[in-house]
Every structure is written in C-alpha cells, then in structure tokens.
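In: Structure for the following, please:
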Amino acid sequence: MDSLVEDYLNDILDRVRDEDDGAVADYIPELAKADATPLALAMCTNQGWIYSVGDDEREFTMQSISKPFAYAAALQDCGVEKVIETVGMEPSGEAFNELSLDGKTHRPVNPMINAGAIAVNQLINGEDSSVDDRVEVIVDYFSRLAGRQLTVDENVTESETGTADRNLALAHMLRSYDVIVDSAEDAVASYTRQCAIRVTVKDLAVMGATLALGGVQPLTGERILEPLVCRQVQAVMASAGMYDGAGKWMASVGIPAKSGVAGGLMGTLPGQLGIATFSPRLDESGNSVRGAKIFRALSEDMGLHLMSAVTRKGSSVRGIRTRGRTTVFRLQGGLDFSGAEEFLTAAENQDITTPRVIIDARRVTESNPVGRRMVKEGLRRIRENGKKVAVVDPNNVLGKRRFEDGTRVATTAAEIDEQ
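Out: Purely as a prediction, here's the structure:
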C-alpha cells in the first residue's frame, strides 16, 4: 500500500517538473555551478513512515534551513529567556541578509535572518567554544535529528567563506553591540559550516517531523527537544521562515516552513508531518520556485493549512474485527492524509483471510479530497487482491462510491454478493 502515497507524490512532482522559472544562487560560486534540474519530495509521518520520490538520495547543503534547528539547539541548551536576550521573535519584513538590528535593543529581530542566525550559532556549546568544537556539537545534534550521521561539505564552506563579506559585516555589527563575543571571523566561520551541512529531502522530512512531534525523533523514538522548544521554533518559522514573503506564505500555504538557497524547503504540520522538497532554482526572495509550488499543491490537496486542517483526535482506525466471512475496518474522526495513511498501514499489516471487506465510516466526521482519494484507492487495491469490498457511509463523507475504473462500491452485503 505504501506505493499509493508515493504515486500521489509523483503526481505532485509531475505537475511542476517542466517549470523552469528562477535561477540557482549565483553569489556563492559552488552553488552557481550546481545542476538546476534535480527535483525531490519527501514526507515523514507521526508514525515514522517516510515517503519519498524523485531525486530523494541527492545530497545538498542545508544553508538557511539550518537556522530553525540551530535555534532549537540554543533554546534547549540555554533556555528561552537567555535566547530571547540575544535575538527577538518578530518578522523583519526585510531580506535575509539585511544589515539591520532592532533600533531599541540592538538585537537581531529574529533567528531566521542571517544576523539572528549568527547570534544564535554563538550560543551553542557556550560563548567560549572554539569553532571546531561548536561545529562538532552542531553536526552531532543535527545527525540525531535526522537519524543518521551528517557531514559538512567543505567545498561549499570554502566557496561561501570567500564571498562572506556581508556576513562579516553583520558579525562586526553584532560585536559592536556586544551581542556576540567571538571574533567576527570565527563567528562567520562557525555559521558558514553550519549552513554547509549536507542532507537529503528524507533527512529534512525526518528533522521537520521531530519538530512537529514535539521533539521526539520518529525513527529512533529519542526525545531530543522539549515540546515548548518545538512550539517556539515552529511559531517563529510561521512568522519569519520565508523572509519578507512570510505573511503571504502563511495566508496562502499555511505551513510553517524554512527555505535554503541551495534549493531545499522544509515544513512542519504540528502533530502530523515533516515535509521537504529540493529544487535549486530560486525566486527573487531566495525560495525554491518549484518547491513552493509543491507546498501549495500539498496544502490545497491535503488540507494542510494550519487554519483549515481536518480535526483529528487519536487514531483514525477505531478497530478491526473479523466476523465469519467478513473483515470490518471501523474508521473514526477526521480523515485527512494522516488518517488515510493510518488506514492504509493497518490494511497492509492486517492478514485479511476473509473473502469480504467492509469499511465502516459511520464515525468519520469529516474528510478532505486526499483522504477520500487514498481510502478509495486502498479499497481498489484490496479488491484487486480478490476481495469483495463494501462501504458503510450513511453521511457520504467518502464522496462518490465509485472506483477510478467506474465500478461502484457495494454498500450492503447483498450488493457484495452480486459483484
């Protein structure tokens, strides 16, 4: 059944595959010569299931996507009050590398712009840490979030260091107001290596899911972050993660997200999912063009907008029971992507030995197009395995009772026998 989700994700990629708007980042030599064609998408659910398609094994550097995770590390290690003394939480409405600080406090306005990210980086492992020790702590921390050992791309690090004049100016400005104590050169060196950590979309989806799940890594089960830290990070991502386009992004897409100039884009749906895309061509704000379109499509199809998500409480599978010649799956609550994925997983793991299968949707209160599509496709595949299928759905929450080939889903035992 897993391939059903991946089929859908491939459909999403096909919608944007031929788009060629935007350009790779040209101000970093190593990124300027990058291949612009790779395209990948991954999702990690609250159950730790990873679905990925396209160039999902392709590694790229995190760049600014490292910012929310470094912010989380600083919050976890130093506490919220200490971090707030160093960097604010308000959206800036400015470009990510703008040379500006808060006019009253002289703090960076938020941790998602470069000034704030450099300041946050200096909090990790203590202000007296050497560059090498700090980077080692960050790489180890990010590796725990991803569930595998990550590395730094030294070629990208060297390339960025040679073009880091603006970040050096930011670091000198931070030093002048005692926001950081390290030398500007060391501060930028540490931050640049943080940005050059290599990941795949699968890594980012898992890291995002860890934030979405309140700090529990969905693959290893390790609690890495406290829930309050994850709430804080996602709140700041929602208001400032997409730079000067953050307000429009939240209104139209509604998914807390962070972009990087290598072409990555990572988002979270609290309690449910981590999502990541990779496509190197960027718009004028430095966000992946095709990645943003994929997120919009997912938000619209799956009802992922934070202000309009299907209400869910507990598992969508209330129970599975076998009665004579029939296996009954009882569903409940809101049926969105996550709910449908729970049903598909349960159906895949269930040893169905009966000739008939019934889906009891009487306790399903609401659904969205993707949830309905996934459930009905799952039923079609059960039928293709030789089972007769029926649906108990008096409120019609699953929509039209027809498979894609035109066959009507039976709604009574008599109709099953007639199939």
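
In: use CA for all of it now, contacts and neighbours both
Out: Noted.

In: Pull the residues that contact the helix or strand where residue 68 lies.
Out: Using DSSP states H and E, residue 68 sits within helix 66-78. With contacts defined as Cα atoms under 8 Å, 6 or more residues apart in numbering, helix 66-78 is touched by 83, 111-112, 117, 120-121, 123-124, 138, 141-142, 194-195, 225-226, 229-230, 233, 237, 258.

In: Report all helices and strands that the longest strand seen in the chain contacts.
Out: With secondary structure taken from DSSP state E, the chain has its longest strand at strand 356-367. Applying 3 or more Cα pairs under 8 Å, 6 or more residues apart in numbering; DSSP states H and E, one finds that strand 356-367 contacts strand 326-335, strand 388-392.

In: Toward the C-terminus, what is the element adjacent to it?
Out: Next along the chain after strand 356-367, taking DSSP H and E as the criterion, comes helix 369-384.

In: Can you list the buried residues in that next one?
Out: Across helix 369-384, burial judged by 16 or more other Cα atoms under 10 Å covers 369-380, 382-383.

In: Which two of those residues have the greatest separation?
Out: Across those, the longest distance by Cα to Cα is 21.0 Å; it joins 369 and 383.

In: so who does residue 91 touch?
Out: 109-110, 239-240, 243-244.

In: Kindly recompute the last result at 7 Å.
Out: Shown in contact with residue 91 (Cα atoms under 7 Å, 6 or more residues apart in numbering): 109-110, 239-240.

In: Return the closest of the residues you listed with respect to residue 55.
Out: Taking these together and measuring to residue 55 by Cα to Cα, the closest member is residue 240, at 28.1 Å.

In: What's the separation between that closest one and residue 163?
Out: Distance of residue 240 to residue 163, computed by Cα to Cα, to the nearest Å: 25 Å.

In: if you count what's nearby, which of the two comes out ahead?
Out: Set residue 240 next to residue 163 and count neighbours by other Cα atoms under 10 Å: residue 240 wins out with 30 against 13.

In: Need the nearest residue in space to that one, chain neighbours excluded.
Out: residue 91 (4.9 Å; Cα to Cα, 6 or more residues apart in numbering).

In: Secondary structure class of the one you found, three-state.
Out: coil (DSSP: H, G, I helix; E, B strand; the rest coil).

In: Check the one 5 residues further on too.
Out: Applying three-state DSSP to residue 96 yields a three-state assignment of coil.

In: One more, so I can put them side by side:
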Amino acid sequence: MADLQDILYSIYREIQPRIGEGKVADYIPELAKVDPRQFGMAVLTVDGKIYCVGDADVAFSIQSISKVFTLTLALGKIGEGLWKRVGREPSGSAFNSIVQLEHEAGIPRNPFINAGAIAVTDVVMAGHEPREAIGELLRFVRYLADDESVTIDQTIARSETATGFRNFALANFMKSYRNIQHPVDHVLGVYFHQCALSMSCEQLAHAGLFLAARGSNPLTGHSVVSPKRARRINALMLMCGHYDGSGDFAYNVGLPGKSGVGGGILAVAPGIASIAVWSPGLNKVGNSLLGSVALELLAARTGWSIFGD
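Out: Next up is the predicted model:
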C-alpha cells in the first residue's frame, strides 16, 4: 500500500475541483451561513500516527456524530436495558420522521435517528439537571479526544432551539408513550447542545479512536468500553449511521460511520484507524457529499473495507 499521507494527498487532489458541491443544511440558520468551499480529512491510526489534508484543523458543528458519544454514555449507564426504549434496526425513513414513530408506538427505530437520539439523551440525563448532563457529555468527549479545547457552539445551540419544532414534536410524542421521562424542554436543551459540539477532523478522529481499537484508547491507555460493546456500536454505525443513505454508504465505503448535517463524517476501520472527514455540502439524504466520496476513495486505495478489498 502506498504511504497513507500520499493517499490522502491523492484523494484531496482528485476532490479539489469539486469542493463546494452539495447543499449546506439551511434549516438550521447558523449552519446555513457556513462556507461550503471547505474540505478536511484526518486519519489517526491505532499506533498513534495522524495524517491530515485540507481544513483538518478547522472546527465545525459535529451535529449527529455526537449521537455516537451519547449512545456510549447511555450504554455505560443502563447497559442492554437501553434496547427496551430504542430499537437497533435501520429506519428507511427520514431522520426526523414522526410517521414511523407513531406506527411503532413511541419506540424509535434506532439510536441515530433524531427520535432515538432524543430518547438516548433522556437516559443520559438520569439524576442530572440539564446543565450537569451537558457538562458530563462535554467532559466525556474531551476525555475521548484527550483535548480540553473541545467546546459547544452556543450560537448554534440557540439556533437549533429556536427552529427545532419537529424535534419538540418527536419528544412530546414519545412522552405520550412514556418513553421520555424528563421534561421535554430539558431533554431537548441537552440534545441541542450535544449537537452543537464543535470539533475539528483531528479532534474527532482522536475521539473515535476507541472504536477502532477494541474499546480502548491506545494513545492514553484508557479503557472506554468493552471490546464487545465497541463491536456493537460499530455494527449500529454501519447499519444506521447515515440515515436512509446507510445502505449506500455500506455498499460504497464498507466502514462503520456516522454522519452529521454539519458536513462531518466519523468512520472507523476496526483494528486500523479512526477517520474524520468534513465538507459542509450535503447530498440529497443529508450526508456530506464530498466526505462520502473521499471515504469511498480511501477505502478503495487502502483496502480497509470490512468486507475485504
């Protein structure tokens, strides 16, 4: 295999003429202001080497990628009991669908669609005031990234709160089925703040490294989750991490991944590396258009797909 940095440069050269393609998420006013002409990629291997191209050091709103970290926290709190409240199946519907939620009696299809992530946030809040729950999540992500400079973008959190009517509908609907236990406005306050986590590709690759290394961070020696739990989180990312584009992503890239409407994608090559890519322009199902292309090229040029070369 060619040198990993050379592979990243070759991907960057190939993608450069297309930078700016796709449509930024405009239903969150603050995200609509982001310049789409940006692209960054960072690959952190389990032996601690990092390779970067483009805007890999520029912080962006990770949005739904944060759901991986809240899921990890929730599993740490109540373990397999979580699956009484959230399913583990691909949704096949829009990430904010209320129709599916009604059909399935208030049990969201998986933890990565909005309703599922809101239920997970409700679990994380147990015993906490909203401010404490936000603080716990921020400390956890800083611990995973081994970086105290990770922050929450308050402007984006406010923007989401002001426009999150459908999320309020989803949460109230689950509340009617007793699948939300805290006040809806408290749960959504935490949820909007977790989505407003601001990280660079480099920081995000560090935060996801435990999923590539059987549940432990090989750089710090910290054990985060058991190998079995890391494997199961990866399985959920592969099946459900890209909304109703998850099948396409598995088909083309073949790696567990989680996207966010800020244009970021966290991908995992188990046993090899954690990968973060960011390009704000989205495709029609809400995943980073060029981020998906870059990961497909990376998988093809490294042979990292979990399904083989």
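
In: Once they're superposed, tell me the TM-score.
Out: Between these two chains, after superposing, the TM-score reads 0.95 (TM-score structural alignment, normalised by the length of structure 2); 305 aligned residues with a Cα RMSD of 1.5 Å.

In: Now do the contacts for the spatially most central residue of structure 1.
Out: Nearest to the mean C-alpha position of structure 1, by Cα atoms, centre = their mean, lies residue 275 at 2.6 Å. Shown in contact with residue 275 of structure 1 (Cα under 7 Å, 6+ apart): 42-44, 205, 208, 266-268.

In: tell me the angle the one helix or strand residue 229 of structure 1 maps to makes with helix 66-78.
Out: Using DSSP H and E, residue 229 of structure 1 falls within helix 227-240. If you take axes from the mean of the first three to the mean of the last three Cα atoms, to 10 degrees, helix 227-240 of structure 1 sits at 150 degrees to helix 66-78.

In: C-terminal to helix 227-240 of structure 1, what's the next element?
Out: Counting by DSSP H and E, what follows helix 227-240 of structure 1 is helix 246-252.

In: Which strands and helices lie in contact with that following helix?
Out: Under the contact definition 3 or more Cα pairs under 7 Å, 6 or more residues apart in numbering; DSSP states H and E, helix 246-252 of structure 1 sits against helix 227-240.

In: What residues of the helix it packs on count as buried?
Out: Neighbour counts using 16+ other Cα under 10 Å place 227, 229-234, 236-240 of helix 227-240 of structure 1 among the buried residues.

In: Now find how far off-centre it is within its chain.
Out: 13 Å (Cα atoms, centre = their mean, to the nearest Å).

In: and it, which stretch of structure 2?
Out: Counting by TM-score structural alignment, helix 227-240 of structure 1 lines up with residues 227-240 of structure 2.

In: just to revisit the earlier point, which residues in structure 2 does the longest strand of structure 1 align to?
Out: Going by TM-score structural alignment, strand 356-367 of structure 1 sits over no part of structure 2.

In: between that strand and strand 388-392, how big is the angle?
Out: Using the same axes, to 10 degrees: strand 356-367 of structure 1 against strand 388-392 is 30 degrees.

In: With mean neighbour count as new columns, can the helices and strands packed on strand 356-367 of structure 1 be given to me in CSV?
Out: Below are these laid out as CSV (neighbours: other Cα atoms under 10 Å):
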stretch, mean neighbour count
strand 326-335, 22
strand 388-392, 23
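
In: Columns distance to residue 248 of structure 1 on top of the ones you listed, output as a markdown table?
Out: What follows is these, written out as a markdown table (distance: least, Cα to Cα, whole Å):
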| stretch | distance to residue 248 of structure 1 |
| --- | --- |
| strand 326-335 | 27 |
| strand 388-392 | 41 |
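
In: count of residues packed around residue 97 of structure 1?
Out: Number of residues near residue 97 of structure 1 (other Cα under 10 Å) recorded here: 14.

In: With adjacent residues omitted, what lies nearest to it?
Out: Spatial nearest neighbour of residue 97 of structure 1, excluding adjacent residues (Cα to Cα, 6+ apart): residue 114 at 5.4 Å.

In: Hmm, residue 359 and residue 329 of structure 1 touching each other?
Out: Yes - counting by Cα atoms under 7 Å, residue 329 of structure 1 does reach residue 359; the two are 5.0 Å apart.

In: ok, now how distant is the residue nearest to residue 97 of structure 1 from residue 415 of structure 1?
Out: Taking Cα to Cα, one finds residue 114 of structure 1 at 63 Å from residue 415 of structure 1.

In: now swap in residue 191 of structure 1 and tell me
Out: In terms of Cα to Cα, residue 191 of structure 1 sits 65 Å off from residue 415 of structure 1.

In: swap in residue 308 of structure 1?
Out: As judged by Cα to Cα, residue 308 of structure 1 and residue 415 of structure 1 stand 37 Å apart.

In: Same question for residue 374 of structure 1.
Out: Going from residue 374 of structure 1 to residue 415 of structure 1 by Cα to Cα gives 23 Å.

In: and what of residue 292 of structure 1?
Out: Separation of residue 292 of structure 1 from residue 415 of structure 1 (Cα to Cα): 45 Å.

In: more neighbours, those two?
Out: The residue with more neighbours, out of residue 292 of structure 1 and residue 415, is residue 292; 22 against 14, by other Cα under 10 Å.

In: quick check, the more buried one in a strand?
Out: No - counting by three-state DSSP, residue 292 of structure 1 is not part of a strand but helix.

In: I am finished for the moment; much appreciated.
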